[in-house]
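[1] below: sequence and its predicted model.
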Amino acid sequence: MSLIAVAASYGAGDRMRRGVFDSWQWLRPNDLSDTDVRVVLIDDFSIEKFSSWPWPRYHLARLTEELTKRGAKVIAFDIMFPEHDRLNPDAIVSLYPELGAVAASEVKALRPMDFGFGLVIGESPVVLAHAGVSRAPADQLPLADSPISGKLPAAVDSWPGELAAIPELDDVALGSGLINAPPDADGIIRGVPLVQRAGGRPRLGFALEIARNALDAESVEATPTSVKVGQRTIPIDHRGRMRIHFGEFPEDDVISAARLLLNDEELPKDKFAGKIVLIGLSAQGTFDVAATPLASEWLGPLVQAQAVDSILRGGWLIRPAWAEPAEWAAGALLAFLALAAAIFGKWYRITLALAFVAVPVASWLVFTGAATLLDPARPLLIGGGGVAGVAMGLFALARTERERLRDALVQERISTAETEGELQAARSIQLGMVPPRLRLQGLDPRVDLDALLEPAKSVGGDYYDAMKIGDDEIGFAIADVTGKGVPAALFMAMSKALTSAALSRMQADPAAMADAINRELLKDNTEAMGVTLLLGLLDLNSGEVRMVCAGHEDPILLSGDKATRVRLEGGPPLCAAELVYPLERLTLKPGETLVLVTDGVTEAQNEKQELFGSKRLLADGALRSGTAAEIVDGIRDHVRNFEGEAEATDDLTVMAVRYIGPA
């Protein structure tokens, strides 16, 4: 029976050992309350306040300057920069072909944002992330020598090539490290590589390079079992990995990048003084998810942050070379006691019971007291085989099946996270297609214009647009594509592109533009989708509005606190048929506001399946005089309060055009 248990230990020992050690960490997580590591995340709030990812290098330069000003010891970007900033002067000129030759040459003469970011990095204590890859780019310049000496473990992770940052950044940074951190076979990260090879060269892991600069160490000395940086010697396994004792990272030490860029006064001035700062991503559709012993979904920057903290404060776990022989010896002792108990009776049975209790207790005590990993499962399995081989065999099979199901669950969660990430990326792209609110509010001092779009699903079919036409006119549009989800989003993208093109060329005939959009959409509309559209042109000197309505909600005129629906003749939604839409006129007095909404406002439902409706919009105090932003936010808040706990069933889009008057 013991031989069966020994064979089972060989077959499933690694999985069982990982499960036990994960349980120890779950019962006794590492205390990170005194960590000197701070994590700055480019989160959803940061994306909302500034721009969609990837950010222009200008924002990243400002973030770096702010952290340097606040006294950060090391600033590490858990973000790759292998490509130049997409908003370089040549790209900007190509996006605006209508620029004159003089203006285009002036724009091209501007220094790229990469240059400015490089200047900031050169004046700041910045560490950049590299990655081991199957093949490095052919045009990549030779990399600097790594500050590592000694002999690496024989089975250290090796990569044929190394993907570096662009030279403008890499050449001026304090250092760089490989960000690769492959999980174990079950998809869980339990440690990070401190040393690796890339392109045949020894390379430091990202966390160790950060710690090296934090300790002001010139080099790192490696052996097959440890690395030494400064006065610290960190044990590593045969792959060059340090095992991490994970803990819950303090919430106060995870800061939104927007708070720094906006100079949040509630953020302590000394929050980063003398600290190590990791900058990473957590916004929806951008972040990397890792499974750890404490959670199935963990942000990648937090894993690196814990690795840096472990190096600096000694929070690693040890699996000594004598651990496995000791476990086999303990198993043999239990098997002998089982045999002795069967032969000699009571006192040996008591001793056997105490020995079975002592093994996991000893494993727990050395884990909590010496951060040492001793596997109690193997001795118990071998000893249990001596007591009841058949029962223990069944237990081993059940344990293996449970591990298989857990692996399947991890893979399913990873797959779900990838799918969710793709949908959230699509949502970010969709929201990036409509003009940001700050840009709308600065179109012209003679008009106060604002709008917002909140898709009901991950992606949806509403859109809006507005732009200045010539010196004295503002063109605007709001639309709703039939359907929901990805098909509506794709048709919305095509409709939005046609609408933007029409607005940019619209002179004084919105009706002709609506007819042109309709004819283009009818060409390839094989799915018989439709678009409701309200297209308008505001004369900034006279306040006259010329509009075309294609099946859309009538606009609302807000004069003071009096709201009146403007009845338009209009026509059917676009894509219904080829026809000429009537041009309709309205004159706004200074201070009056034209409010446009989609049916996501009027058809919003609460828990009782009641509709918000047009009457409630006009009479429930949802419309009150104020700035365009206040009007838009007020409508959105009234609708959401009305919905309560009910899930939104349609995209919500609101636009307010408040006429200030001629200059």
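    Nice, thanks for sending it over. Numbering: from 1, shown residues only.

[2] for the rest of this, base every contact and every neighbour count on C-alpha atoms.
    Fine.

[3] how far is stretch 392-401 from where the chain is centred?
    A distance of 39 Å separates the centroid of the chain from that of stretch 392-401, by C-alpha atoms, centre = their mean, to the nearest Å.

[4] for stretch 215-233, same thing?
    Here the centre of stretch 215-233 is set off from its chain's centre by 33 Å, with C-alpha atoms, centre = their mean.

[5] contacts for it?
    For stretch 215-233, the external contacting residues (C-alpha atoms under 8 Å, 6 or more residues apart in numbering) are 147-154, 194, 212, 234-238, 240, 311.

[6] can you flag which of these belong to helices?
    If you go by DSSP state H, the contacts of stretch 215-233 have 212, 311 in helices.

[7] make a ChimeraX selection of the buried ones in the contacts of stretch 215-233.
    Selection of the buried residues among the contacts of stretch 215-233 in ChimeraX, burial being defined by 16 or more other C-alpha atoms under 10 Å:
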select :147,148,152,153,194,212,234,235,236,237,240,311
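
[8] residues near the nearest residue to Asp44 once chain neighbours are set aside, how many?
    Ranked by C-alpha to C-alpha, 6 or more residues apart in numbering and with sequence neighbours excluded, the top spatial neighbour of Asp44 is Ala283, at 4.5 Å. Applying the criterion other C-alpha atoms under 10 Å, we find 22 residues in the vicinity of Ala283.

[9] this is the comparison structure:
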Amino acid sequence: PAPAAPRDAAARVVLIDPESLKAVGPWPWPRYTIARLTEEIAARGATAIGFDMIFPEPDRLNPDRIAALYPELPAAARTAMLAAPSQDAVLAQVAGAHPVVLARVGIERDAVDFAAGAQTDPAMLPVGAAFTAPLPPGVLAYPGALANIPDLDEVAAGQAIINGAPDRDGVIRRVPLVANVAGAPTPGFALELARVALGVDTITPVVAHGRLRAVALGDRRVPVDADGRMRLRFGRLPPGTVTSAALLLRRGWRPDAFRGRIVIIGLGAAGTADVVTTPVDRETYGTFVQAQAVDAILGGGALARPWWAAGVEWGAATLLAALAILLLPRLRGAAIALVPGLAAVLLVVGSFGAFARFGLLLDPVRPLLVGATTALAVAAMTFAEQTFRQRRLRTALAEQRVAAARAAGELEAAREIQLGMLPPRAGLARLHPAIDLDARLEPARSVGGDFYDAIPLGADRLCFLVGDVTGKGIPAALFMALSRALSKSVLLREGDDLAAAVARIDAELSRDNAQDMFVTMLVGILDAATGRLDFCNAGHENPLRVTAVGVVEELALEGGPPLCVAGGFPYPVETIHLAPGDGIVVVSDGLTEAQDAAGGFFGHARAFAILGGWTAAVSAREATDRLGDAVRAFEDGADPSDDLTILALRWRGPA
């Protein structure tokens, strides 16, 4: 939250700072000096004076203590010294003559100094304020307190606790206004200073539904949490709020400096000060926090988290979730982000407005988290539904086209449809200037199950793949269309992780595989800047490597089974590095298993012999045509036994 704007404060701080210690001496000071400081403050018109410190022991400079230190003193001197008033008596006389509020520290039973110094008898812990009713359960409670010596406590106009634990992150956001100490209601330091300054005798706890909601001083009502702590809107102290104690002791301050003001005396030197963290200061003095708390009580600057806040937050969360469920599936384009974004902005603005204008704390995080979670879930479900619908539409469209072609006796049209799904052959060589790429596909029938694709992945990465669906004819063609479309979609989204992409393709194809078909596939990703080539082989023919001078070798890949055979198989990624001019040839088994009229197979040896002529001077298109024409010539008019696919690429070197 934004800090409160500085304003003229009701509280002033007299700080015992390094300059004061230099002028008077180290802390603790003699009580006589503190009495002088109190008189100087009172003389300048303070309506209440609070000590943000405690005096739990007699002054070490009391006459009786000094006399005990020097047993060699003459009897007359000792008698005169013992007759002198003590330092504590001097301070008690001054404190009793002015509106002084003394502090005490509430101590938990398990605290280290509880047994040593905690006072647990309510009779020994006088409280100047009268409470009109007991404090309800849930309010801060301390079984004892570290208090001032009785000589001081009994004459002070008020007594109050000064300590309060920070929030879990170590930041002070709240200040105790009331607590039960040794079973007795006790005001907080800031509240008691305000009470004494206003001349009010009583403090009224405001209770609703058994929980403390506020405390009242006369007609002033200050909201608090159920534990009795006030939420404070922190800010910067206005200029002129802090005065050095050394300046007052020199009587160098104007006579009306504190007229109508509450003055808090605090410590602000290294080794003596109570240093805390607030929402606006990494390090500040606890005395400054008490001063701002006094201003909040008297000036209406306290923050409140009303009892209905949680209900409003959950209501807003429910409303955002309902809007996400009802509206997001109907929105399109930019409205999908605009509408939720506008709702979130309105929620944050409303929360800030309640804080800035009315001092109310309404947390927008809870409804934003609920709304965002619901929106993401709805968006994911909508995307999944649309993807499934599109997939069904694609499959249905392909089926309708093939059925129409068969019904009309135009399966050649189906062949054209299938081949039209593949990247145009003429454009393959232009995909990247450093890569010469070509592919040739000839179905064994009018339609078939082989396919290939080439997919740019960014500026310098090219993905290519060759697939072979089991079977031939229309069923294979339909599964081929689905396999190619899904493979391209997944690789475009997840091409940075080839193994994960192939695993996703396997899972998606298996999910929609009602006829238990399977597909072999070889996927490669070539980095045109470095020649790095990553392969992932799912039961397909091994690729062939052809050097710039025509040396051919088979790349024996470890690979894995065809897709849709072994669900969840971890297909490995295998990497090679091409030299400039190196080529890669990927074929389907329609090449190696092509048969002539006598039943002989084309085989690898013939492929190696033909590819040996593919040197750097020969284009990829010419290489695929040479190899494909050789297969058809080998068959010599016999019906092809399987679809024939050949993909050839050559890396020219870095562009």
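    Done, it's in. Keep in mind it's a predicted model, so treat the numbers as computed, not measured.

[10] where does the counterpart of the residue nearest to Asp44 of structure 1 in structure 2 land in three-state SS?
    Residue mapping for Ala283 of structure 1 onto structure 2 gives Ala269, with TM-score structural alignment as the criterion. The three-state label for Ala269 of structure 2, taken from DSSP: H, G, I helix; E, B strand; the rest coil, comes out as coil.

[11] and the gap between Thr645 of structure 2 and Ala226 of structure 2?
    Applying C-alpha to C-alpha, to the nearest Å, the value for Thr645 of structure 2 to Ala226 of structure 2 is 78 Å.

[12] how about Arg44 of structure 2?
    According to C-alpha to C-alpha, Arg44 of structure 2 and Ala226 of structure 2 sit 38 Å apart.

[13] please name the residues that touch the match of Ala283 of structure 1.
    Taking C-alpha under 8 Å, 6+ apart as the criterion, Ala269 of structure 2 is in contact with 16-18.

[14] over in structure 1, see which of those residues survive.
    Conservation of these in structure 1, assessed by both residues aligned by TM-score structural alignment, their matches' C-alpha atoms under 8 Å: retained contacts are 16-18.

[15] by neighbour count, which of these wins?
    Within the kept ones among the contacts of Ala269 of structure 2, most neighbours by other C-alpha under 10 Å means Ile16, with 21 neighbours.

[16] aligned partner of that residue in structure 1?
    In structure 1, the residue paired with Ile16 of structure 2 according to TM-score structural alignment is Ile42.

[17] and the longest helix anywhere in structure 2, what does it pack onto?
    With residue count as the measure and DSSP H as the assignment, structure 2 has helix 365-407 as its longest helix. Taking 3 or more C-alpha pairs under 8 Å, 6 or more residues apart in numbering; DSSP states H and E as the contact definition, the neighbouring helices and strands of helix 365-407 of structure 2 are helix 309-327, helix 411-420, helix 473-494.

[18] so the last one aligns onto which residues of structure 1?
    Counting by TM-score structural alignment, helix 473-494 of structure 2 pairs with no residue of structure 1.

[19] now the element after that helix, going C-ward?
    Following helix 473-494 of structure 2 in sequence order, the next helix or strand is helix 498-511 (DSSP states H and E).

[20] cool, and the first one?
    Beyond helix 309-327 of structure 2 in the direction of the C-terminus, DSSP H and E gives the next helix or strand as helix 335-358.

[21] tally of neighbours for the counterpart of Glu154 of structure 2 in structure 1?
    Under the alignment (TM-score structural alignment), Glu154 of structure 2 maps onto Asp171 of structure 1. Residue neighbour count, defined by other C-alpha under 10 Å, stands at 15 for Asp171 of structure 1.
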